[in-house]
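J.: here is the input, now give the coordinates:
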Amino acid sequence: MPLNMPKVPQGVSITNKGKAAMYATQDLRDEHEGILLMLSVLERLGTTLQVDHTVNLQDLEQILGFLSNFADRCHHGKEEDVLFPSLIRAGISDRGGPIGVMLAEHAQGRSLIQAMRESLSRLQAGDEASRPEFVGAALGYVRLLRDHIDKENTILFVIAEQRLTSDEHARLAEGFTQIERERIGDGVHEQYHVLLHQLLDTYL
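T.: Here you go, the predicted structure:
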């Protein structure tokens, strides 16, 4: 585990490898901690970008890579392709309710990431008019994801921990490992943690 990462309970692997947690949702909770830290970096840079033209745009590009590949493609992939179907089989409706809300917010987040990518590309090309567009999308994304993560931690994951059996949680853990391997590849999770802490050391 990289230095300075939030302390993980004994027996829990932050990368879902080795000894399994009692609940597979602990893997998602651990990932939320890293995502929240990156949101704080994005918030700091977005706020700075409003008044400071010397912000490192390459760092913003790396942040978007983290959010797109790790937070969305991998983390949200675990939820959408593994956790949510298990909850639906357990009788939790995907039409409205917590699953429906989470899916809608995932879609909103993807739209905001795309807006950030497009405005950052124009900003890199020298279009200063795109600066407030990036800032608006970035700070909107931070607000959305913080609220989203709070709802998952306090509502959706609690439902999963109450409704799914230990065997189902074991299958979730296996599914999470497969998603991570297929979506971002072995070792990439750890590389993103290194990037996260480099950015934390620089900006927070």
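J.: can we go C-alpha only for contacts and neighbour counts from here?
T.: Will do.
J.: mind checking the end-to-end distance for stretch 46-62?
T.: Terminal residues of stretch 46-62 are spaced 14 Å apart (Cα to Cα, to the nearest Å).
J.: revised request: answer the last question for stretch 151-161.
T.: Stretch 151-161 end-to-end distance (Cα to Cα) = 14 Å.
J.: T202 sits in which helix or strand?
T.: Using DSSP states H and E, T202 sits in helix 188-203.
J.: list the helices and strands that helix packs on?
T.: When contacts are defined as 3 or more Cα pairs under 8 Å, 6 or more residues apart in numbering; DSSP states H and E, helix 188-203 packs onto helix 25-49.
J.: here is the second sequence; please produce its structure so I can put it next to the first one:
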Amino acid sequence: MRPDSITKLAVAGLLLLASAATLPCQGQARRNRNRQAEQKQRQQQRKEERKEQHQAQPQQQHHAGDWLRRYKDLPPEQQQGALEKDPDFKRLPPERQQQLRQRLQHFNSLPPQQQDRILSRMETWEHLTPEQKGQARQLYSQIKDLPPERRRMVQTAVRGLRQMPPEQRQQVLDSERFRNMFSPQERDLLGGVSRLPLAPPEGGQNDQEPEE
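T.: Reported below is the predicted structural model:
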């Protein structure tokens, strides 16, 4: 074989080897680019999720109980000023604003221990699920519709049941004494309220449950 032919074959072989060597590199480069694109996409998705959570968080955390805890130790005039400046308060209709002003005045007229109980009850209410809140509203609406004497008896029983562990509550509800004291409808109301993680009404009155 002629020397120039050998040289051509050698050059061709080297070119083939070089081409073969670059194929895995090109494939690896494509895989790297794909992985980088996937990682970038996942990072963007996580960024969007965090953004949505951050936007939703203030709405979830802004509760009436939080506002009262923050301002309850201020003088009434400063409380009133803070309420009037609150962005959420400004968006309410005038009737609702007046109702909240009256509730704030009533809250300030209560003894400190009763204020603490109300704040605790509001915090419990704010952590109920929408289904539990709907059930609580329905139960307390039915209790409110009872005749005054029966309503007071049911509310007194609720306060007693709420101080018991769950298993003892059920025993008391099924007891002969309760069957003699309360009608089947009243026992159903007592059972429904006692199963909710909601504090009982204060002072023998059917206070409205806290509102968001």
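J.: got a TM-score for the two of them?
T.: The TM-score (TM-score structural alignment, normalised by the length of structure 1) is 0.25; 80 aligned residues with a Cα RMSD of 5.3 Å.
J.: buried ones in the helix holding T202 of structure 1?
T.: For helix 188-203 of structure 1, a neighbour-count test (16 or more other Cα atoms under 10 Å) marks 189, 192-193, 195-197, 199 as buried.
J.: from I63 of structure 1, how far off is the nearest residue to T47 of structure 1 once chain neighbours are set aside?
T.: Nearest residue to T47 of structure 1, sequence neighbours excluded (Cα to Cα, 6 or more residues apart in numbering): V135, at 7.1 Å. Separation of V135 of structure 1 from I63 of structure 1 (Cα to Cα): 14 Å.
J.: same question for R117 of structure 1.
T.: From R117 of structure 1 across to I63 of structure 1, the span is 11 Å (Cα to Cα).
J.: what does A173 of structure 1 give?
T.: 27 Å.
J.: just the helices in structure 1 please.
T.: 25-49, 57-65, 77-78, 84-89, 97-124, 131-151, 157-163, 166-183, 188-203 (DSSP state H).
J.: structure 2 too?
T.: According to DSSP H, the helices that structure 2 contains are 3-61, 64-71, 76-85, 87-90, 94-108, 112-126, 130-144, 148-162, 166-173, 176-181, 184-195.
J.: got those as TSV, with mean neighbour count columns?
T.: Below are the helices of structure 2 laid out as TSV (neighbours: other Cα atoms under 10 Å):
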stretch	mean neighbour count
helix 3-61	11
helix 64-71	15
helix 76-85	14
helix 87-90	12
helix 94-108	13
helix 112-126	17
helix 130-144	15
helix 148-162	17
helix 166-173	14
helix 176-181	12
helix 184-195	17
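J.: closest one to Q162 of structure 1 out of the buried residues of helix 188-203 of structure 1, please.
T.: H189 (28.2 Å; Cα to Cα).
J.: mind listing what's buried along stretch 144-151 of structure 1?
T.: 144-145, 148-149, 151.
J.: any idea which of the residues you listed is closest to Q26 of structure 1?
T.: I149 (13.1 Å).
J.: which non-adjacent residue is nearest that closest one?
T.: Nearest non-adjacent residue to I149 of structure 1 (Cα to Cα, 6+ apart): H32, at 6.8 Å.
J.: what's the local residue count around the one you found?
T.: The tally of other residues near H32 of structure 1 (other Cα atoms under 10 Å) stands at 20.
J.: now do Q178 of structure 1 against R171 of structure 1, distance only.
T.: Distance of Q178 of structure 1 to R171 of structure 1, given as Cα to Cα: 11 Å.
J.: neighbour-wise, which of A173 and I63 of structure 1 wins?
T.: Comparing A173 of structure 1 with I63 by other Cα under 10 Å, the one with more neighbours is A173, at 24 against 20.
J.: distance of the more buried one relative to R163 of structure 1?
T.: From A173 of structure 1 across to R163 of structure 1, the span is 16 Å (Cα to Cα).
J.: again with R89 of structure 1
T.: Taking Cα to Cα, one finds R89 of structure 1 at 10 Å from R163 of structure 1.
J.: more neighbours: which of these two?
T.: A direct count of neighbours by other Cα under 10 Å for R89 of structure 1 and R163 places R163 higher, at 15 against 10.
J.: distance of that one from Y141 of structure 1?
T.: Distance, R163 of structure 1 to Y141 of structure 1, using Cα to Cα: 31 Å.
J.: cool, and G77 of structure 1?
T.: According to Cα to Cα, G77 of structure 1 stands 18 Å off from Y141 of structure 1.
J.: so between these two, which is more surrounded?
T.: More crowded of G77 of structure 1 and Y141, by other Cα under 10 Å: Y141, with 22 against 19.
J.: and P87 of structure 2, what does it touch?
T.: Residues in contact with P87 of structure 2 (Cα atoms under 8 Å, 6 or more residues apart in numbering): none are found.
J.: likewise the one 3 residues further on?
T.: With contact taken as Cα under 8 Å, 6+ apart, K90 of structure 2 is in contact with 84, 97.
J.: let's go with 10 Å and repeat that
T.: By Cα atoms under 10 Å, 6 or more residues apart in numbering, the residues touching K90 of structure 2 are 83-84, 97.
J.: again, but for R42 of structure 2
T.: Counted by Cα under 10 Å, 6+ apart, R42 of structure 2 has contacts 36, 48.
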